[in-house]
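Participant: Below are the sequence and a predicted model; questions follow.
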Amino acid sequence: MSETRSRRTHILVATATLVALAVTLPAPAQASSALPTLTPRAETAPLYDDEAGGNSDADDPAIWRNDANPGRSLVVATAKEGGLRVYDLDAQLVQSVAAPAGPTDEDAPGRLNNVDLVHGLKLSTGRADLAVTTDRGNDRLRFYRIDRDRAGGPLTDVTDPSAAPVFSADQDEINDQRTAYGLATWTDRGRSYALVSQRETTSVALLELLPTRSGTVGYRKIRTLDLPSSFTLPDRTSWTPCLEPGELPQVEGMVVDPANGVLYAGQEDVGIWRVPADLKGKPRLVDKVREYGIPGTYDEATEECTPGTDPGYGGRRISADVEGLTLIPEGDGDGYLLASSQGDNTFAAYDREIEDDNEYEGGFRVTAASATLDGSEECDGAAVLNQSLGRRYPDGLLVVQDGAETPQSDDRTATGFKFVDLADVMDALDD
């Protein structure tokens, strides 16, 4: 679960903003309450972010297709300090992988934040599919080879032990935790890359993945792009999202469209950016959160932000935080960019074609299927696979994080993942 969501700063701003929106915005901007509702087919067992639960906090999923037997495909998901979880298509646990420790007990522990896949990377031991994760605790990327029928579980750690921190100069900086955060992988002309965002800053780095002679995988940094942290509004005033002192509006949810080499990056308190995946072009803001432009005053004593008057410059489809970007490809460049609108528990879909400037196409909610199978709230991460996965999901699968998994209690926070039939998603978007 994203720390930004848990801060009272963001909760107060979002709550006050949504109340104001209900009064001031025209009818089309209030349409989230009328969006279609979908129900999940399955859910993972709850993860608990406490000592008894191994400090496990569900965050981000990826779907790996077993081409030889699609019904035996897997979902790989991060549990932060709890490491990785691997599930089958019934949402049953297949493997649990511990997060690596820090160098000493005094240092930050490993914390696997986001995950994505690389297919067919050429290792010295042969081509392999990899699960790639950001280890926020140690400021590194981690690589896990996927072998579906391997004894002991499908994931094997193949991270180069000499892999350097992504953003930090030394362990002291790593312990400050302005470290590797969001993640998107990308393969272009035979080379594979990872785009990695830095926590509490606006930076995104492009890394090339480098297999070693020993069968492990490392990386090198190519370049870094800094997204804006302040914005000139139509009335010519300057606006910066209200955050804790010293923090900048960070990016977490990211995805690359391989059809055109475009990166979509969700700047949580700002909106969705589109930029060439090689980070050489100029970023374009595809859509803004509703809270865009609302001033806020941070109170050191209460550690809260008090929002000011909404000037009306925000978007109409997504509410902060914007999270969980993923693609639903259809044909040659058709399909959707899907984003989790965490502030109002909805999902927004945009046209994948940049020629149409990623026009908004619709949205939906994931709600409870029964008293024991709840929906998705405060969603951090999402993943789509638009291919047949056997009899369970012949039309594909959407997996979404649930930041408020039932059961919840005052002393135990539960999170998990929901599995949604992609056919239901497409029906909702195509109506």
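Facilitator: Thanks, I have the structure now. Residues are numbered from 1 along each chain as shown.

Participant: from here on, contacts and neighbour counts on C-alpha atoms
Facilitator: Fine.

Participant: mind listing what Val166 touches?
Facilitator: 139-141, 179-180, 221 (Cα atoms under 8 Å, 6 or more residues apart in numbering).

Participant: again, but for Pro283
Facilitator: Neighbours of Pro283 in contact, by Cα under 8 Å, 6+ apart: 227, 273-276.

Participant: ok, now with 6 Å
Facilitator: 274-275 (Cα atoms under 6 Å, 6 or more residues apart in numbering).

Participant: And for Val158?
Facilitator: Contacts for Val158 (Cα under 6 Å, 6+ apart) come out as 143-144, 216.

Participant: Quick one: those residues as a markdown table, columns for neighbour count and distance to Ala349 too.
Facilitator: Conversion of the contacts of Val158 to a markdown table gives the following (neighbours: other Cα atoms under 10 Å; distance: Cα to Cα, whole Å):
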| residue | neighbour count | distance to Ala349 |
| --- | --- | --- |
| Phe143 | 26 | 30 |
| Tyr144 | 21 | 31 |
| Thr216 | 19 | 37 |
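
Participant: Structure two is appended below for comparative analysis:
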Amino acid sequence: MTMLFKLSTFCAALVALSGCTSSAHTQKNTISSPLHLEQTLSALDQPALPVEQIFKLPITVEDAHWIEIDGLNAQVLTSSKTQGLSLWNSNAQRVQHIPGSFSKIDYRSIGQQLIIQTTDLLQQRPVIFRFDLNTGTWAKPVYLAARSFKTEDNCLYLTPDQSLYSFLVGEEGIGEQWMIQSGGSNQISPHFIRSMSLPPNSGFCVVDDHHDKLYINEEDVGIWAYEADPEADLIRYPVDLNHPYGSILGNVSGLSLIDNALAAMDESKAVLYRYRIEGTSWHKLPPLSLQNVDEPERISLKGTQDQKQLLLVDDQIKLLNINWTTQALPPKKAGLAIPADVETDLVPSRGDAADDPAIWVNQANPRLSRVLGTDKQGGLAVYDLNGKQLQYLKVGRLNNVDIRPNFKLGQQTVDLAIATNRDQNSLHLFSIHQKTGQVKDLGELPTDLNNIYGFCMYQNRQGETFAIPNDKNGTFVQYKIQSKASGLSVEEVLRFKVSSQPEGCVVDDEHDRIYVGEEAKAVWTTRLDDPKQIQLQPVITVGEQVKADIEGLAIYKGQVRDYLVISSQGDDSYVVVDAAAPYQLRGKFKISADLNHEIDAVSETDGLEVTSANLGGIWKKGMLVVQDGRKRMPEGNQNYKYVAWEKIAQALGLE
């Protein structure tokens, strides 16, 4: 698994002076074309823009936003501590009203639904309101569970598949992310996703849905960007910092987005800072000094490509026209997402622990089949088809595991599981009872690898069983596993090498063909039935469809054709290609959350396995099992997720 370097607070604060950042993040997220202090001061020497237009309302507002939704006769959305929530038309006439006492607000529109989130100050709880544009009616409000902290701000995040999330910014650096509504559903059903460590003195946030970024202010420090995707690591990037590390002169409060631009209000200096967003970089634009405003905290932007109208809130709602050219963003397409059907119990070890699954098929009673999953901090877990842990063998740091049936062990015939054990750079063997599924430790066999890593097994037409571990240096070794009177032994048959670090591999026994994943480059294949004819040929390379790292590989044996399933860890997805030349691409998908069963989405997958065996029930066409690198909803140790193959086949149009 590739772990991303996280900026420390000290490092981020000094980024402008020391360049203290990781090379990976420098390529992905940068502050480009910095505006030096002299340029900032020069821009502020220009005549200040007078704010003279006032959107006069008969109430005192806490927060206000432009609102532009087809079919809604409203222009401004406000919250008030005494007058509740209100929608106002262009003539400052109230067209909708919810009595109460509310703080800061955010909204999104989904289809014919307007969804507003705020905090009910009387109940001290975040609350969701939904307005039906067709009927002109409000649904019953939905409250989040009472929090243990005061909510300073909340902001919404809408993904391309129309899943809606909420961020709560609390006092003293407390933050949370919630799922409010899953894609394709019209039901508001809040579920806690994850805790977040945020800056300790923050009170304003906004989310860029297009670039999946959460922006947060930090008092007297600057502006930070976080990954908004709930499956992303908790990493922050400095957008701009206070002088002398950046161009901010005072205290940033309100934030607003329009097209490819971010605006930030400096309430203490009455200055509007502006930034152009290009991919994942922030380019500073000349700031604007404002007149006739009194410590404005909250702002909202709307407008055309070249003309913007700024709404700001001090003791009144004030409006300002700005000549500011931005670029409209194209609609973001939603990729295919398939929810998991089952998740396993959590692996016992904390941190990066779960790694690779294998599926054992009970030939006598398929419903009693098992899933074996490695815990690379401690051992091997055994689960039933409902995800319940039945056994845990604490035998060491097991990385990858595979299974082959009908191995002759002395006078018995057992199914054989083998895993790579990184404690001793060895092969760790286990027998599986063919009727009960009970897993038994058989001990270890040595290898000559220095840093054993990935693994797969192979059983040829003669019934011989082979273990094929690999080393981080790219070496693959095929060992023949033998059971003799003196015990189990290994005999090297062949070895080959790829140019950089591999891990996942799988063998198509029927065709004597191995597929190997070179993490940063490609999936390769070669035949194994002739050791003199090892010629690696490319199946698919890292690029548009597969994003590094390439991790787990598995083969689905279909009635019409076979499919190779690839873990594309770089974009948290799974790629399916034909398991035969010319290896036609059949599609890719992600595994999404299932709110009804409280199963979180999947990301950072290392190993995976698939079977086409009829295991009964929803598994009648087989199943896919994947490792989940981040456990959410609620947070916890890692685990494995199961997906019915029938859903995957239908979604991708597989035969």
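Facilitator: Yep, that arrived. Here the structure is a predicted model, which means the values were calculated and not measured.

Participant: TM value for the aligned chains?
Facilitator: The TM-score (TM-score structural alignment, normalised by the length of the first structure) is 0.73; 341 aligned residues with a Cα RMSD of 2.9 Å.

Participant: just to revisit the earlier point, top of the contacts of Val166 of the first structure by neighbour count?
Facilitator: With neighbours taken as other Cα atoms under 10 Å, the top of the contacts of Val166 of the first structure is Ala180, carrying 32 neighbours.

Participant: That one touches Thr201, doesn't it?
Facilitator: No. Judged on Cα atoms under 6 Å, Ala180 of the first structure makes no contact with Thr201 at a distance of 10.5 Å.

Participant: Need the residues touching each of the two.
Facilitator: Counting by Cα under 6 Å, 6+ apart, nothing touches both Ala180 of the first structure and Thr201.

Participant: Correct me if wrong: Val643 of the second structure contacts Ala340.
Facilitator: Yes. Using Cα under 6 Å, Val643 of the second structure is in contact with Ala340, at 5.0 Å.

Participant: Show me where the second structure has its helices.
Facilitator: Assigned by DSSP state H, the second structure shows helices spanning 9-13, 15-18, 23-28, 37-44, 645-652.

Participant: against the first structure, where does the second one fall?
Facilitator: Read that as helix 15-18 of the second structure. Taking TM-score structural alignment as the measure, the first structure aligns no residues with helix 15-18 of the second structure.

Participant: swap in the last one?
Facilitator: Aligned using TM-score structural alignment, helix 645-652 of the second structure spans residues 422-429 in the first structure.

Participant: By how much does the matching stretch deviate from the second structure on average?
Facilitator: Stretch 422-429 of the first structure, aligned to the second structure and superposed, deviates on average by 1.1 Å (mean Cα distance after the TM-score superposition for the first structure).

Participant: Give me the residues contacting that stretch.
Facilitator: With Cα under 6 Å, 6+ apart as the test, stretch 422-429 of the first structure has contacts from 362, 395-398.

Participant: Same question for stretch 391-407 of the second structure.
Facilitator: Against stretch 391-407 of the second structure from outside (Cα under 6 Å, 6+ apart): 356, 358, 374, 376-382, 413-423, 454-456.

Participant: May I have the distance across it, first residue to last?
Facilitator: One end of stretch 391-407 of the second structure to the other measures 22 Å (Cα to Cα, to the nearest Å).
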